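>>> structure of the sequence below:
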Amino acid sequence: MVILDSELRNLLPNLKLIIIRYEGCTVSHSPLPFRGRFRLFLEHLRIEHDLEKIGKLQPIREWREAFRRLGSSPSRYRPSAEALLRRVLKGETVHEVNSAVDVNNFFSLKYLLPFGIYDADALEGDVTATVGKAGDGYPALNGRDVSMENKLLLRDESGPFGSPYVDSSRTAVTEKTSRCLQVIFHLDTIEGEDPERIADTVASSFTQINGGRAKSEVIS
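Predicted structure coming up:
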């Protein structure tokens, strides 16, 4: 069960969490056709966007404002989709991790929304979306110990593990993962496809590549 707590609802009343649960997945190296599609898409992004102007893109602009409302500087702590797009536009490598994480990154860039994907078997009990307090933090996927104070975070009974900033190593998806929890951080002020359609599109592509079954819901 995923819950939005009252403090976060008050600070970000437009927040929606698109939740997709996957069962029976087979995570491996991304298949060659998908890798080719992803690389072409990265080249398209480099042609379409100017690094100096991405702050004007509505999803990035809205998520920067959300970070400010929570008390974090979006220039110091960038929303994950913006950080990924900046990496692409600088010509830096977007590392291929595995077939689950790569699909996650592809759609994060497509919609310019923060996406998280977690090993469901590494989670304990219910998941709560809340605002980080002093002392909240974790070893992150970027190899650093990060503070989650004044940031939107996901917490289970073992502590914080996910965020639209950077996720923890504790719940990382690997080739041993068969059950995933995917969280897409959406704001209903962002124009474009509605959350239910995003969920359907992402889940369909994910299961085509990784197999398994998907079930989605939108929490607001």
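>>> going by C-alpha atoms from here, please, whenever you check contacts or count neighbours.
Will do.
>>> spatially central, which residue of this structure would that be?
Among the residues of the chain, the one closest to the centroid is F115, at 1.5 Å (Cα atoms, centre = their mean).
>>> show me what contacts T128?
2-5, 154-156 (Cα atoms under 8 Å, 6 or more residues apart in numbering).
>>> was I right about the residue nearest to the centre of the chain contacting A81?
Yes: using Cα atoms under 8 Å, F115 is in contact with A81, at 7.5 Å.
>>> intersection of neighbour lists for these two?
Both F115 and A81 are contacted by S108, under the criterion Cα under 8 Å, 6+ apart.
>>> which of the contacts of T128 sits closest to L40?
L154 (32.6 Å; Cα to Cα).
>>> looks to me like the closest one is in a strand.
Yes: the assignment for L154 is a strand, going by DSSP: H, G, I helix; E, B strand; the rest coil.
>>> burial count for it?
Look at L154: counted by other Cα atoms under 10 Å, it has 23 neighbours.
>>> contacting residues for it?
Taking Cα under 8 Å, 6+ apart, one finds 127-130, 160-163 in contact with L154.
>>> mind running it again at 6 Å?
With contact set as Cα atoms under 6 Å, 6 or more residues apart in numbering, L154 has these partners: 128-129, 160-163.
>>> returning to what we had before: where does the closest residue to the residue nearest to the centre of the chain other than its chain neighbours land in three-state SS?
Excluding the flanking residues, the one nearest F115 by Cα to Cα, 6 or more residues apart in numbering is I184, at 4.6 Å. Three-state call for I184 (three-state DSSP): strand.
>>> doesn't R21 make contact with I184?
No: judged on Cα atoms under 6 Å, I184 makes no contact with R21 at a distance of 11.5 Å.
>>> how about this one, so we can line them up?
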Amino acid sequence: MYFQHAPQVWAAHPGLVAGLLYAEGVDGKPRADLPLADLHAAARERLAAGTEASFPEIQAWRRAFARMGLAPTKYRCASESLLRRLRTEDALPEVHPLVDLGNAISAAYAVPVGILDVTRIGDGIEVRPARGDERYLTFGGAEEHPDPGEVIFADPRGRAHARRWTNRQSGWSSVRDDTATILVVVEAMHDSASEDVPRLLAALAGELRRGWGVSSRWALLTPAAPRFEF
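Next up, the predicted model:
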């Protein structure tokens, strides 16, 4: 199995820093408390100094969305949506321990974090422009077709596991109660992304080890080494 970005994605977004983490044995409840409150507090501390729109991590994704022809205030990257919700509602929803951890880390670092159930992604994922005939499944169970040229997470079966890149994840490979093996996708474009993405991945690996007692394998992708195999 694999995860990779198409060459045209690297060419259009040369500042991209992508990190992948693979972990097995993360089913069931964590055996230790997750630091959700601390991560939320870290995000709130940043928000106290200015809205999420002022964060360099969010500004970089807004510029990327604009390059893709998407209105940045209509379509937000996942981390911006989480921070906006935390700022306006002072809380994030509780969904599943893995999802809650990913959301909390995403908010604390202001970087999109996607968690995919490996058993449901087929042979692999390529981040590429859509043809328009791929199938995307909403969390509500409805099928959509991405717009031609829209950046998606595509598998060989023509399913889109994310729309508008980091805007919306798909129901095809979302975390469920029986999820045991995960692939975590972390993507950033701000100036310090090459330092922040490894820090985020190391923090996540540490919490998975503490919470579920598992070891993780993670790596950074580059145009010269664009493929992560697992």
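>>> ok, back up a step: the residue nearest to F115 of the first structure maps to what in the second structure?
Matched by TM-score structural alignment, I184 of the first structure corresponds to V186 in the second structure.
>>> burial of that match, as a residue count?
Residues near V186 of the second structure, counting by other Cα under 10 Å, number 22.
>>> again, but for G211 of the first structure
Residues near G211 of the first structure, counting by other Cα under 10 Å: 17.
>>> try A180 of the second structure
16.
>>> just checking, it touches G28?
No: using Cα under 6 Å, A180 of the second structure makes no contact with G28, being 8.0 Å away.
>>> for the second structure, what spans make up the strands?
Secondary structure of the second structure by DSSP state E: the strands cover 2-5, 17-24, 113-117, 124-129, 135-137, 143-144, 151-154, 159-163, 168-169, 181-188, 216-221, 227-229.
>>> tell me which of the contacts of L154 of the first structure you also see in the second structure.
Retained in the second structure: 128-129, 160-162, out of those (criterion both residues aligned by TM-score structural alignment, their matches' Cα atoms under 6 Å).
>>> how about JSON lines for those residues, with distance to D188 of the first structure added?
Shown next, in JSON lines, are those (distance: Cα to Cα, whole Å):
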{"residue": "T128", "distance to D188 of the first structure": "20"}
{"residue": "A129", "distance to D188 of the first structure": "17"}
{"residue": "P160", "distance to D188 of the first structure": "25"}
{"residue": "F161", "distance to D188 of the first structure": "24"}
{"residue": "G162", "distance to D188 of the first structure": "21"}
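>>> now rank those residues by neighbours and give me the top one.
G162 (29 neighbours).
>>> skipping adjacent residues, who's closest to that residue in space?
Nearest to G162 of the first structure is L154, by Cα to Cα, 6+ apart, at 4.8 Å.
>>> on contacts alone, who are the packing partners of the helix ranked longest in the second structure?
Using DSSP state H to define each element, the second structure has its longest helix at helix 193-212. Applying 3 or more Cα pairs under 6 Å, 6 or more residues apart in numbering; DSSP states H and E, one finds that helix 193-212 of the second structure makes contact with no other helix or strand.
>>> mean deviation, that helix versus the first structure?
Superposing on the first structure places helix 193-212 of the second structure at an average distance of 2.6 Å from its equivalents, by mean Cα distance after the TM-score superposition for the first structure.
>>> now the angle between strand 181-188 and that helix, please.
Angle, helix 193-212 of the second structure to strand 181-188, by axes from the mean of the first three to the mean of the last three Cα atoms, to 10 degrees: 150 degrees.
>>> about what we covered before: between the contacts of T128 of the first structure, which sits nearest E43 of the first structure?
Checking the contacts of T128 of the first structure against E43 of the first structure with Cα to Cα, the nearest one is L154 at 32.5 Å.
>>> distance of the equivalent of H96 of the second structure over in the first structure from V173 of the first structure?
Under the alignment (TM-score structural alignment), H96 of the second structure pairs with N98 of the first structure. Distance, N98 of the first structure to V173 of the first structure, by Cα to Cα, to the nearest Å: 8 Å.
>>> which one of these two is surrounded by more residues?
More crowded of N98 of the first structure and V173, by other Cα under 10 Å: V173, with 24 against 18.
>>> please name the nearest non-neighbouring residue to the equivalent of that one over in the second structure.
Aligning on TM-score structural alignment places V173 of the first structure opposite V175 in the second structure. Computed as Cα to Cα, 6+ apart, the closest residue to V175 of the second structure that is not its neighbour in sequence is D117, at 5.5 Å.
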